[in-house]
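Q: no sequence on this one, just coordinates:
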């Protein structure tokens, strides 16, 4: 069965997309730890980040590196934190999280933004790409 991320890639589930290439996708987390919390994925479904072949892994990180400055410009923060957890969805992904303190990386504290708030945040980030 396809992961929820593969279903987003296929267009079966809507997402607030930030950036996209033929191989990668960045979109807002719908249960973010902070405003602007973005997920970056390879479109190819591979469960574990370190099972990606070297080219796909390096490309994913390069793609995340291009997205992070746009998030930082759109969402005032001290820096963009990077997290790889990988237990909640069986599809390799990287979290880009705007941070002002270490508490912003706490995955137990989730915001519940409306769809309108997510859409506005995604548009704001896209303007800086």
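A: Here it is on my side, so go on. Owing to the predicted nature of the structure, the values given are computational and were not obtained by experimental measurement.

Q: every contact and neighbour count from this point should use C-alpha atoms.
A: Noted.

Q: correct me if wrong, but residue 123 is in a strand.
A: No. Counting by DSSP: H, G, I helix; E, B strand; the rest coil, residue 123 is not found in a strand; it is helix.

Q: now the residue most central in space within the chain: closest residue in space that isn't a chain neighbour?
A: Most central in the chain under CA atoms, centre = their mean is residue 39, positioned 1.2 Å from the mean C-alpha point. Leaving aside its sequence neighbours, residue 39 sits nearest to residue 95 (CA to CA, 6 or more residues apart in numbering; 4.8 Å).

Q: one more to weigh against that first structure:
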């Protein structure tokens, strides 16, 4: 099943990519809760995260860990939170969210909007951390 994430993987839709390898991709969330909010996805389309094959599941979380460490170095935060939530895109994904207070990870919060320059700046900060 093709999703918006598949289109990002295939380069049909632009994204602010943080990290990528042959199996996984990390990019800034288009509707972030806070600056640096990043999505980590497997390139192989799988709807539910617990349906990912065991070895790929472990590798996905290892990849997410590497990205989270970059976020923590680049964005002022007390820690990086992790959430596996969302029903709107049927493609497994992990949210990595810089946290300074618990409410930073409240998905009921109004989503932020940044300019292209702000997204580029954040992407470069994290990518180069």
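A: Great, that's in hand. Note that this is a predicted model, so its numbers are computed, not measured.

Q: quick revisit: quick one: the helix or strand the residue nearest to the centre of the first structure falls within to the second structure mean distance?
A: Using DSSP states H and E, residue 39 of the first structure falls within strand 38-42. Comparison of strand 38-42 of the first structure with the second structure after fitting gives an average deviation of 0.3 Å (mean CA distance after the TM-score superposition for the first structure).

Q: and for that strand, what are the contacting residues?
A: If you take CA atoms under 8 Å, 6 or more residues apart in numbering as the criterion, strand 38-42 of the first structure is touched by 5, 23-29, 32, 56, 60, 63-64, 91-97.

Q: what does stretch 89-104 of the first structure give?
A: With CA under 8 Å, 6+ apart as the criterion, stretch 89-104 of the first structure contacts 3-6, 33-42, 45-49, 52, 64, 68, 71-72, 75-86, 105.

Q: all the strands of the second structure, in order from the start?
A: Here the second structure has its strands, by DSSP state E, at 17-20, 24-28, 38-42, 79-83, 94-99.

Q: which non-adjacent residue is nearest the residue of the first structure sitting at the aligned position of residue 46 of the second structure?
A: Mapped onto the first structure by TM-score structural alignment, residue 46 of the second structure lines up with residue 46. Of all residues beyond its chain neighbours, the one nearest residue 46 of the first structure is residue 91 (5.3 Å), with distances taken as CA to CA, 6+ apart.
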